[in-house]
Structures are given as structure tokens and as C-alpha cells.
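1. task: produce atomic coordinates for the following.
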Amino acid sequence: MSRDLSDFTLEREFVGYGYKNIDPKWPKGAKIAINFIAQYNVGSERSIELGDAETEYYLTELPIRARGKKGKDDLLENQYEYGTRIGVPRLLDLFKRQGVPLTWNMYTLAMEKVPYWVKPILDSGAEITLGGKRWIDLLDGVSPEEEDSMIRESLDKLQEITGDKTIPAGWFTDRRSNRTIRLYAQAMEDKGLPLLYSSDSCSDDLPFWTKSPVHDKGLLMLPFSYDVSDAKYNLLGNGPNTPQAYFKYLKDTFDILYEEGVDGEPKMMTILLHPHITGRGTRAYWLEQFLEYIKSVDGVWIARRDEIAKHFASVHPYDPKTAFGQTPKPVEDDKYPGPGKW
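-> Below is the predicted model of the structure:
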């Protein structure tokens, strides 16, 4: 089977929806759509046991400790282990207690190494998406052939472990290469699975259509944002790193996006979580305060990502004439009256 292993980078689109955003027509007139993604990645990160030169230190509590060091660092590994020993069950309990839907993004090597929590996650009714085989930086020395092989292996393994031949509907690789989207789109096509959406974009507050690397039906992007991710706790100097400050940032972001929805331009807010980070007690407590806050506000749709994708595609189906990267140009409307007409 012939495979295209070349780069597929999203065409750079600097205008987006322009002055007047498209109306996503969220269910029941909601002013904002909120969704949460939790990573199931512990055990799939870099480690000496897996043949890597060093222990993973990205998003650990002491990342500076490992800079420039090679070899095994047991202290850093312990921090990831916390994610599955304590963080996963704490998040499962929290979202069950609050009755809030959750999307779990799975890395299949983590599922193989730590299968204990897979059934509870499936039984929770969560959406299952796929990140690939390993949670590593795919721009760092991974060949196109190796990445393609890992993607296809992870797709088979996810279905084998879960027993569900209909998943995944969506992908979120996070630390992807410039060819990742093409490779998993091709793998899904070869397996006869529809790719409902990709989450590998940070470029908007709303879903948007772009070209597909495999067919002419388009690819729906459900963007996410690092600014409201719990990664901020462990990226020193890059945002709120206390639970109270994180809660305030989430609340302020929600309030601003909600007000834009009240003004006629509903948005989407995606919160990316890591069990080894937000699974810590105080952080989980303040995340729960945020959940309680958004549940107290009228006109909020809290949904899984596949639900958001299906809704958006039904309201705004793919049109190659208007998809991003095709015809970016200003339009005259009541918000932008046109050149010289302010």
C-alpha cells in the first residue's frame, strides 16, 4: 500500500472567521461550549526502559533538575507514576461527582503498561480519543516511517484493548510532527473509519473546516488552547502556577468567552488536563470549584468533543469554497461595514 509520508501542515490562515464569527448554534441557545480532555499517557513518555537516552522531564514539578542530563532520573519518574496511582482515580471521581462529561485521550503504550484504569475509564461513559502509541515529541528524531508505524499500531491496539472497532472518532497527538495529521488521517481511511475531527490546532476559539490530506470531504478541526491547560502549573514563568491563580484564569477566560456569546458570538473553551498535574489534591479541589461555577451559569453547554464535532458539522457542513485556506477575504456585514464605511 502506497503511503504519503511527507509533511502535512495546516495552511496558515490569518483571517479566520473575520470580524463576525460564524454562529455555531450551540444546543438550547447556549452561549458557550465547554469541554475537558484528560491525557492517559503515563508509561508512554520517554524513559531509559523504553530505550530513550533520558527520563522525561516535560511537565514535571522540577523540570530544571533534568536540563542537560542523560540517563535515568527516578525522582522525575515518580512524579509521572503519581498520575496513575492517584491522579486518574481522583479525576474519575471528581467528574463523576459533578456529572460532567470528559474526553480521555489515550496513548496505547500507557494502556498496555497501566491497564488497570482502562475499564473504569470506559465504564465512566467518557469519549475515547487517540493520541498515538507514545507521548513523546515527534519532532525530535522520529522518522516518518517510524511515526507511521506507531500510529497504525496504536490504532489497532486501541481497538484490541477496548474491544470497540468504531473508535476513535477524533485524534489529539499534542506533541505532533508536521506530518502527524496526514499519517493518522491515512491510517483511519485505510481502516475504513471516519475521522470526525482533529484536535491538533491552537488557532481559534471555534471549530473550523480545513482541507483533508486524504479526501475532498474536508477535515474538521476542534482547536484547543495551552493557555487554559494545567500544563501552566509546571511551565515555570509561563502563567498561573498556583491552584487559586489557575481557577481565576479559568473563570476569567470563561466569563470573557461567555460574554462574547451573550453579544451574539458564542465560543468554545477546551481545558486540557494531565492526571499527574491536576490529580494533586489542591489542584483537583480548585478545578472542582470551576466545575461548580460553570454549572451554576445558565446557557452553558458542557459536552464531549465528539458531541461538539457532530453538532457543528450538522449545522455547518464542509464547503470547500469557504473552508479556511480557500477564500480568506473581508465580508461586509453589520459588524464590519466595509472599507471607508466605519
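
2. C-alpha from now on. contacts and neighbour counts both.
-> Will do.

3. which residue ranges form the strands in the stretch 101-250 of the chain?
-> Assigned strands in the stretch 101-250 of the chain, in chain order: 103-107, 127-132, 170-171, 197-198, 208-210, 219-221 (criterion: DSSP state E, counting those that start in this stretch).

4. closest to Ala38 out of the ones you listed?
-> Nearest to Ala38 among those is strand 103-107 (4.9 Å), distances taken as C-alpha to C-alpha.

5. coming back round to it: which one, of the strands of the stretch 101-250 of the chain, ends up nearest to Arg46?
-> strand 103-107 (12.8 Å).

6. and the angle from that closest one to strand 127-132?
-> Relative orientation of strand 103-107 and strand 127-132, computed by axes from the mean of the first three to the mean of the last three C-alpha atoms, to 10 degrees: 30 degrees.

7. ok, and what's touching strand 103-107?
-> Identification of contacts with strand 103-107 by C-alpha atoms under 8 Å, 6 or more residues apart in numbering yields 35-41, 44, 121, 126-135, 154, 171-172, 304-305.

8. on that earlier part again, what would the strands of the stretch 101-250 of the chain look like in TSV with distance to Lys72?
-> Listed next are the strands of the stretch 101-250 of the chain as TSV, based on distance: least, C-alpha to C-alpha, whole Å:
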stretch	distance to Lys72
strand 103-107	22
strand 127-132	24
strand 170-171	31
strand 197-198	34
strand 208-210	42
strand 219-221	38
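
9. for the comparison step, fold the sequence that follows:
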Amino acid sequence: MSEHQRDLVGYGAEPPHAAWPGGARVAVSLVLNYEEGGERSVLEGDPASEGYLHEIVGAPPVVGGRDLNAESMFAYGARAGFWRVHRTLAEHGAPLTVHAVGQALERNPEAARVMGAAGWEVAGHGWRWTDYRQVPEDAERAEIARCSATIERLCGRRPVGWYTGRTSRATRRLVAEEGGFLYDSDDYSDDLPFYVEAAGRPHLVVPYSLDANDFKFLIVHGFTTADDMLGYLVDTFDALHAEGADRPRMMSVGLHCRIIGRPGRIRALDGFLRHVGRRGGAWITTRERIARHWLATHPPAR
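-> Okay, the predicted model is just below:
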């Protein structure tokens, strides 16, 4: 239990001045979760089909069999949604971090190649898109290594960031022990990066977001239309922009190929990027660049 001590104080009333490049008020981190092909399936030896984050909200998994409807909804993300997101980001020249599931990349190497060619940061997101809470530590360690090697082989560069999502108690320590990661994002507790102790040394956390996140289209009482998400993203950015006059902040935006990549939802991403461009004062960047900036500007206390 000592590996994840709860900290309900954080930076308190006086967070550090982020000193983002160019005097930006808000560092905006767009994150695309690439998971399609790594979800649960009896074809992979899982006991049931995937029942999480697809369009039939609340439908139970098929135990001992395939759910062809769910499978095709995930396939949409890889076949069509990814390319719609790619086109939208290219139109804006917006950088991106990908949370990439290793097996998902291996099943669509063309998408992996395009990520590398676009200069996107590709961070690790597990070998499979599954819950790691009950995975044995040795198996999780091996899958972190396997995911990292796959990203390096297919995208041309090893990952320096990590996000499992459904972590085990050991995940952060295993990531820190691996030695090649600058940061992890398995945390939602702040508007700025911060340090924790992991594997006996300071470890950087670049927090993520589940509120400014398109997954709310696929939960009860979440987003229904593109306007719902766009309004929430704009409100979040504007509040952080106002606070950033004195204390610059960070904003994470979570995206999924099979969700925001639908034609009726992509306008939320396009509209948000247009709003940020008009408003100014933003540093749209990758999580790696945020991590490197924080490590250089606010190094851990010795």
C-alpha cells in the first residue's frame, strides 16, 4: 500500500509558475488513445467479449463468445476514425500524443507509420487494452517491455511516456524501474505536472483528464452531441486561460479513434482547435515536451 500514498494537499494555494514557452497561459495536450485491436476478445483467450466504451452503452459482454457488433465498432476506429482525426489535426498543424496499445499498433502498421511520420509522440498504453489490476507483476513488466519495443519498431522511436489507464498497484514502480520513461500519466489529480517517489527516486507525473474526454459520449449522462463536448472544452480552456494570467496551467484533452472519429463528433475537435487559435495564449504540445520542460524548469528536489 506504500507505493501509492494519497496526497490531498499537492501544491496548495501557491502552485509553481509553469513558465511555459512563449509566455503561454495554458499548455494544451491533445491525447489520442489508440486501442482498437487490443480490446477483450475470446479470440485472444479472454473469457468474454469487450463490454466497455463502445456504442451500445450498458450492453453486457458476451461470455464465452464473440460480440460481432462490438468488434466492428472497434474496427471502425482503426479503419475510418483514425484517418478522420489525422486529417483534422493535419489541417490545424496540431501536435499530438498517442496512448498506443502495442497489439493495436501491430494490427495496423500503416497507422503506426503515419504517427511516426507526423512527428506525433507515441506513448505506451499497455500491450493489450485490458484491466491490469489482477495481472501478475512479472507479466505486466514483460508487457511494458513488449509494448515499448513494438512502438519503437513500428513508429521509429521508443516511447518516453506511459499510460495504462486501468493500472495495477505495481504499474508506476514498474515504469520507473524500466528506466527509459520520462513520465507517466496514470493520474488525474492536478492541473500541473508533479513528482512522486517511485522505485526509490523522484518520478514525474504528467496528469491526464477524464472530464475533458470524448469517452463521455459512451457513458450515461455524458456528452450527446458535438456541441456538448465543444462547449465543455471551450469552458475548460477559457477558465484555465483566465487563471493562467498569474499561474499558467495545463489542459489535457482525451480522444479515441472510435469515438471522436465519428463524423457527427469530429466537429468538437475542429471547433476547439479553432477557438484556441483565436484566443491565443496556448502552447499546444506533446506530453513529452511538457515533461522535458518541467524537468528542466522545475527539477525535483534532491
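
10. before we move on, the earlier item: Ile256 of structure 1 is nearest to which of the strands of the stretch 101-250 of structure 1?
-> Using C-alpha to C-alpha, the nearest of the strands of the stretch 101-250 of structure 1 to Ile256 of structure 1 is strand 208-210, at 20.6 Å.

11. whereabouts in structure 2 does the closest one align?
-> With TM-score structural alignment applied, strand 208-210 of structure 1 matches the range 194-196 in structure 2.

12. quick one: closest of the strands of the stretch 101-250 of structure 1 to Gln289 of structure 1.
-> Here strand 103-107 is closest among these (C-alpha to C-alpha), at 19.4 Å.

13. quick check: the closest one compared with structure 2, mean distance?
-> When structure 2 is overlaid, strand 103-107 of structure 1 sits 1.2 Å from its aligned residues on average, using mean C-alpha distance after the TM-score superposition for structure 1.

14. how about that strand, which residues of structure 2 does it hit?
-> Counting by TM-score structural alignment, strand 103-107 of structure 1 sits on residues 97-101 of structure 2.

15. same thing with stretch 244-260 of structure 1?
-> Counting by TM-score structural alignment, stretch 244-260 of structure 1 pairs with residues 227-243 of structure 2.

16. show me which positions of that stretch end up buried.
-> Met229, Leu230, Tyr232, Leu233, Val234, Phe237, Asp238, Leu240, His241 (16 or more other C-alpha atoms under 10 Å).

17. burial measure for Arg107 of structure 2, as a count.
-> The tally of other residues near Arg107 of structure 2 (other C-alpha atoms under 10 Å) stands at 14.

18. farthest-separated two in the buried residues of stretch 227-243 of structure 2?
-> It's Met229 and His241 that sit farthest apart of the buried residues of stretch 227-243 of structure 2, by C-alpha to C-alpha, at 18.0 Å.

19. show me what the match of strand 208-210 of structure 1 is in contact with.
-> So stretch 194-196 of structure 2 is in contact with Pro202, His203, Leu204, Val205, Val206, Pro300, going by C-alpha under 8 Å, 6+ apart.

20. in ChimeraX, select just the buried ones from those.
-> To isolate the buried subset of the contacts of stretch 194-196 of structure 2 in ChimeraX, counting by 16+ other C-alpha under 10 Å, use the following:
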select :202,203,204,205,206
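
21. need the contacts of stretch 194-196 of structure 2 in TSV with distance to Tyr183 of structure 2, can you?
-> Shown next, in TSV, are the contacts of stretch 194-196 of structure 2 (distance: C-alpha to C-alpha, whole Å):
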residue	distance to Tyr183 of structure 2
Pro202	10
His203	7
Leu204	5
Val205	5
Val206	6
Pro300	13
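
22. gap between Ile235 of structure 1 and Ser296 of structure 1?
-> For residue 235 of structure 1 the amino acid is Leu, not Ile. 31 Å (C-alpha to C-alpha, to the nearest Å).

23. so which of the two has more stuff around it?
-> More neighbours surround Leu235 than the other of Leu235 of structure 1 and Ser296, with 17 against 10 (other C-alpha under 10 Å).

24. the helices in structure 2, which residues?
-> For structure 2, the helices defined by DSSP state H occupy 68-76, 82-92, 102-106, 109-117, 137-155, 171-178, 226-243, 257-260, 266-279, 287-297.

25. ok, which of these comes nearest Ala19 of structure 2?
-> helix 287-297 (7.7 Å).

26. what stretch of structure 1 does the closest one fall on?
-> Using TM-score structural alignment, helix 287-297 of structure 2 pairs with 305-315 in structure 1.

27. mean shift between that stretch and structure 2?
-> Looks like 1.0 Å for stretch 305-315 of structure 1 (mean C-alpha distance after the TM-score superposition for structure 1).

28. show me what counts as buried in that stretch.
-> Buried-residue list, stretch 305-315 of structure 1, by 16+ other C-alpha under 10 Å: Arg305, Asp306, Ile308, Ala309, His311, Phe312, Ala313.

29. spatially nearest residue to the third one, not counting backbone neighbours?
-> Using C-alpha to C-alpha, 6 or more residues apart in numbering and skipping the chain neighbours, the partner closest in space to Ile308 of structure 1 is Ala33 (7.8 Å).

30. just tell me what the one you found corresponds to in structure 2.
-> By TM-score structural alignment, Ala33 of structure 1 lines up with Ala27.

31. quick check, Trp171 of structure 1 in contact with Ser199.
-> Yes. If you go by C-alpha atoms under 8 Å, Trp171 of structure 1 and Ser199 touch, sitting 6.1 Å apart.

32. what does the match of stretch 244-260 of structure 1 contact?
-> 25-26, 212, 214, 223, 248-251, 253, 267-269, 271-272, 275-276, 281.

33. what's the average distance of that stretch to structure 1?
-> Per aligned residue, stretch 227-243 of structure 2 averages 0.7 Å (mean C-alpha distance after the TM-score superposition for structure 1).

34. how near is Thr129 of structure 1 to Lys295 of structure 1?
-> 25 Å.

35. higher neighbour count, the two?
-> The neighbour comparison of Thr129 of structure 1 against Lys295 (other C-alpha under 10 Å) goes to Thr129, with 26 against 16.
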